[in-house]
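Asker: only the shape, not the letters, is given here:
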């Protein structure tokens, strides 16, 4: 049986008992029904993972003892920040989950003029928390020891105006540039994926005004959730995980 890989928000030290967070304890105790003496791997995003032994299990609490630090690192050398216009239904959940598996560093959900999703107040906060939990679960499943940040959703203009030294890209099916034409992004990449209805002409003009380079992925028009994952795969192949 594969040793479960669990994210823990607290500090971790060898030979010091750790009480797992509620979500992790529920997964270990109620879902997997693991018992005292079995092993889990825990990480908190500060580097490496800790092989740990379960030393206490109750209905609400799981306590583990970190026994060994493994400096295992599966992070991409390429820092990638995805600005993803919010999509309907479970498409956004899918995009976040698979982006984490493909090595994304940060994701900012974005509201644009043709975005078909309207969220405000408590609903928006709950959705943001849900997206971060999806990122945690995807990091655990894919063996990452770092959980990408899911930033609070913001308006397109706000995201475009943020200062960065990264290469800035916008996906567009009629773009003049191919992804193969960009140079090695030593400061990382920020790339923008539009909503299901696409960007307006004014929004595309704003991206160019703020020095985003529009790129195409091929002759076909891709769905918003397909586009993000295709760009991630292409970037990892050219500059990241698979570049060498």
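Answerer: Good, I have the coordinates. Please read all numbers here as calculations on a predicted model, not as lab measurements. Numbers count the residues shown, from 1 in each chain.

Asker: switch to C-alpha atoms for all contacts and neighbour counts from now on
Answerer: Will do.

Asker: for the chain, just list every one of the strands.
Answerer: Using DSSP state E, the strands of the chain run over residues 5-7, 18-19, 39-43, 49-57, 62-70, 80-85, 106-111, 149-150, 154-155, 167-171, 177-178, 189-193, 213-216.

Asker: and the nearest residue to residue 151 once chain neighbours are set aside, what does it touch?
Answerer: Distance criterion CA to CA, 6 or more residues apart in numbering; nearest residue to residue 151, sequence neighbours excluded, is residue 108 at 4.9 Å. Residue 108 is in contact with 81, 82, 83, 84, 150, 151, 152, 153, 154, counting by CA atoms under 8 Å, 6 or more residues apart in numbering.

Asker: ok, the third one - how many residues close by?
Answerer: Which is residue 83. Counted by other CA atoms under 10 Å, the residues lying close to residue 83 total 26.

Asker: what do you get for the first one?
Answerer: With neighbours defined by other CA under 10 Å, the count for residue 81 comes to 22.

Asker: next one: the fourth one
Answerer: Residue 84 has 25 neighbours, counted by other CA under 10 Å.

Asker: tell me which strands and helices the longest helix along the chain is in contact with?
Answerer: As assigned by DSSP state H, the longest helix anywhere in the chain is helix 121-142. Packing partners of helix 121-142 (3 or more CA pairs under 8 Å, 6 or more residues apart in numbering; DSSP states H and E): strand 5-7, helix 91-101, strand 149-150.

Asker: dropping in the other structure now:
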């Protein structure tokens, strides 16, 4: 059944005009009055809705009962990742959403290929949030991945401690403990913050600063993974039971 994100309250038995993006999608699917769809607002749960009217540019639905369905993993995982080239960031946001990450913070590091500021940074954040929303629609998640405001590397280190839980740095240091070994010893609901670099990784100075700030290095194995692959591999280890 098609799923659509609709911001705002979803009140049972209410008559609702779908927002433009969802309405266009319903029209592209050629759904007709009487067709059923699923709506969620990103705050938890979902509800069935029945298409009642199709206009040239608008679609109206009648909402059914709210269903308190959750598909979130027990463990909240926040990704803090160096900003990568646009296509790689899009891929990471989409797949991190599907795997169940709770939040993603883009971080400006020394080796970032894409450097954004001001209005451009805000537009890119809105774009990534839209990518995450579409991935929620596809994957069945009823809570949105929170794409947070871009931080400098130092800002991240200054604020990371307030998140609580375990903090790990994805490292190429072969002497670092293996992630899957440490993850097996965590409580199922232990929050985790993962720090990962952009293309080329974190600089030696950045890695040293992260360690000094409480990020423990972890290793993913003998192969060198791309910047967009490493955090996804870590998420798969941390969230496979969720």
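Answerer: Now that the structure is in, tell me what you want to look at. This is a predicted model, so every value here is computed, not measured.

Asker: so where in structure 2 does the longest helix of structure 1 end up aligned?
Answerer: Under TM-score structural alignment, helix 121-142 of structure 1 corresponds to residues 118-139 of structure 2.

Asker: likewise for stretch 217-228 of structure 1?
Answerer: Under TM-score structural alignment, the counterpart of stretch 217-228 of structure 1 in structure 2 spans residues 220-231.

Asker: end-to-end on the matching stretch?
Answerer: 10 Å (CA to CA, to the nearest Å).

Asker: equivalent analysis for stretch 212-228 of structure 2, please.
Answerer: End-to-end for stretch 212-228 of structure 2, by CA to CA: 25 Å.

Asker: neighbours around the equivalent of residue 190 of structure 1 over in structure 2, how many?
Answerer: Aligned counterpart of residue 190 of structure 1 in structure 2: residue 193 (TM-score structural alignment). Look at residue 193 of structure 2: counted by other CA under 10 Å, it has 22 neighbours.

Asker: one more: residue 228 of structure 2?
Answerer: Applying other CA under 10 Å, we find 26 residues neighbouring residue 228 of structure 2.

Asker: can you check residue 117 of structure 2 too?
Answerer: 11.

Asker: just give me how far the match of stretch 217-228 of structure 1 sits from the chain centre.
Answerer: 19 Å (CA atoms, centre = their mean, to the nearest Å).

Asker: buried ones in stretch 31-41 of structure 1?
Answerer: By neighbour count on 16 or more other CA atoms under 10 Å, the buried set for stretch 31-41 of structure 1 is 34, 35, 39, 40, 41.

Asker: how near is the corresponding residue of structure 2 for residue 155 of structure 1 to residue 39 of structure 2?
Answerer: In structure 2, the residue matched to residue 155 of structure 1 (TM-score structural alignment) is residue 152. Distance, residue 152 of structure 2 to residue 39 of structure 2, using CA to CA: 36 Å.

Asker: now residue 70 of structure 2
Answerer: 13 Å.

Asker: next one: residue 108 of structure 2
Answerer: On the measure of CA to CA, residue 108 of structure 2 and residue 39 of structure 2 end up 35 Å apart.

Asker: then residue 201 of structure 2?
Answerer: 39 Å.

Asker: tell me which of those two has more neighbours.
Answerer: A direct count of neighbours by other CA under 10 Å for residue 201 of structure 2 and residue 39 places residue 39 higher, at 25 against 21.

Asker: so what's that one up against?
Answerer: Shown in contact with residue 39 of structure 2 (CA under 8 Å, 6+ apart): 3, 4, 5, 6, 46, 47, 48, 49.

Asker: Throw those residues into a markdown table and include distance to residue 123 of structure 2 and neighbour count, thanks.
Answerer: Shown next, in a markdown table, are the contacts of residue 39 of structure 2 (distance: CA to CA, whole Å; neighbours: other CA atoms under 10 Å):
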| residue | distance to residue 123 of structure 2 | neighbour count |
| --- | --- | --- |
| 3 | 25 | 24 |
| 4 | 22 | 25 |
| 5 | 20 | 22 |
| 6 | 20 | 18 |
| 46 | 28 | 26 |
| 47 | 30 | 20 |
| 48 | 32 | 19 |
| 49 | 31 | 26 |
